[in-house]
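S.K.: sequence unavailable; structure follows:
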């Protein structure tokens, strides 16, 4: 028997289930909750989609749903349903606290010249 791996609690699932698309024609639909768990697992692990564990369904299904739902803006809606915030901010600032420099950037070959 395959183990059940779920990233979402029953309460979280109840919040996002109404947002998911229904009524698509085609092959038998793999369980959305299992696929979402697979997507979260793959994003957290950073592995290739092809390396998705079989407990989450076919890797092509996991990738295709992630890609399709991204284009539809569904992930932002799910995020807002779970957190109460849409994750979009008015502005952002990027700051670098250091800049890499070559080891000889401080002076010419041989070090600083003597003062006269």
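M.R.: Looks like it came in fine. On a predicted model such as this, the values are computed, not experimentally measured, just so you know.

S.K.: okay, CA-based contacts and neighbour counts for the rest of this
M.R.: Fine.

S.K.: would you check how far apart residue 68 and residue 28 are?
M.R.: Residue 68 sits 17 Å away from residue 28, going by CA to CA, to the nearest Å.

S.K.: looking at those two, which has the bigger crowd around it?
M.R.: residue 68 (11 against 7; other CA atoms under 10 Å).

S.K.: what helix or strand is the most centrally placed residue in the chain on?
M.R.: Nearest to the geometric centre of the chain sits residue 43, at 4.5 Å (CA atoms, centre = their mean). For residue 43, the host element (DSSP states H and E) is helix 32-45.

S.K.: residues of the next helix or strand after that helix that come out buried?
M.R.: With elements assigned by DSSP H and E, the helix or strand that comes after helix 32-45 is helix 59-72. Across helix 59-72, burial judged by 16 or more other CA atoms under 10 Å covers 59, 61-63, 65-66.

S.K.: go on, stretch 18-38?
M.R.: Residues of stretch 18-38 classed as buried: 32-38 (neighbour count, 16+ other CA under 10 Å).

S.K.: now do the end-to-end distance for that stretch.
M.R.: Length of stretch 18-38, first residue to last, CA to CA: 19 Å.

S.K.: structure two is appended below for comparative analysis:
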């Protein structure tokens, strides 16, 4: 199910154990760059929650819950975030995403 919004996934938004709280999202949301061109972005909160879930549980990307966006989207965003956050050849460059 592509193009879901947070409201479509769960109404009202209830924070689960491995998801950002409303306060955490309010701090993080302004730091996420806006898309300037190309395809419209997916619901960023769902992508971030997918990343948090993966990091906290240690599951493989393919095992992400359905309430997160499709695993390839979350995995690609995670790889982009970790590659821009580290220096070339740093630990994130050698990390296995799966």
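M.R.: Received it, and whenever you're ready, just let me know what you need. The structure presented is a predicted model; accordingly, all values stated were derived computationally and were not measured.

S.K.: returning to that earlier point: ok, average deviation of the helix holding residue 43 of structure 1 from structure 2?
M.R.: Comparing helix 32-45 of structure 1 with its match in structure 2 after superposition yields a mean distance of 1.0 Å (mean CA distance after the TM-score superposition for structure 1).

S.K.: so that helix matches what in structure 2?
M.R.: Counting by TM-score structural alignment, helix 32-45 of structure 1 falls onto residues 44-57 of structure 2.

S.K.: name the residues that touch that stretch?
M.R.: Residues outside stretch 44-57 of structure 2 that contact it (CA atoms under 8 Å, 6 or more residues apart in numbering) are 6, 18-20, 25, 60-61, 64-65, 67-69, 71, 73-75, 77-78.

S.K.: repeat that with 10 Å
M.R.: Residues outside stretch 44-57 of structure 2 that contact it (CA atoms under 10 Å, 6 or more residues apart in numbering): 4-6, 9, 15-21, 25, 28-29, 32, 58-71, 73-78, 97-98.

S.K.: quick one: distance of it to the chain centre.
M.R.: 4 Å (CA atoms, centre = their mean, to the nearest Å).

S.K.: again, but for stretch 68-76 of structure 1
M.R.: Relative to its chain's centre, stretch 68-76 of structure 1 lies at 12 Å (CA atoms, centre = their mean).

S.K.: cool, and stretch 67-81 of structure 1?
M.R.: That offset, for stretch 67-81 of structure 1, works out to 11 Å (CA atoms, centre = their mean).

S.K.: measure that stretch end to end?
M.R.: 20 Å.

S.K.: got it, and stretch 42-62 of structure 1?
M.R.: End-to-end distance for stretch 42-62 of structure 1, by CA to CA: 9 Å.

S.K.: what about the residue nearest to the centre of structure 1, distance to residue 56 of structure 1?
M.R.: The value you get for residue 43 of structure 1 to residue 56 of structure 1, if CA to CA is used, is 13 Å.

S.K.: to which residue of structure 2 is residue 22 of structure 1 aligned?
M.R.: Per TM-score structural alignment, residue 22 of structure 1 is aligned with residue 34.
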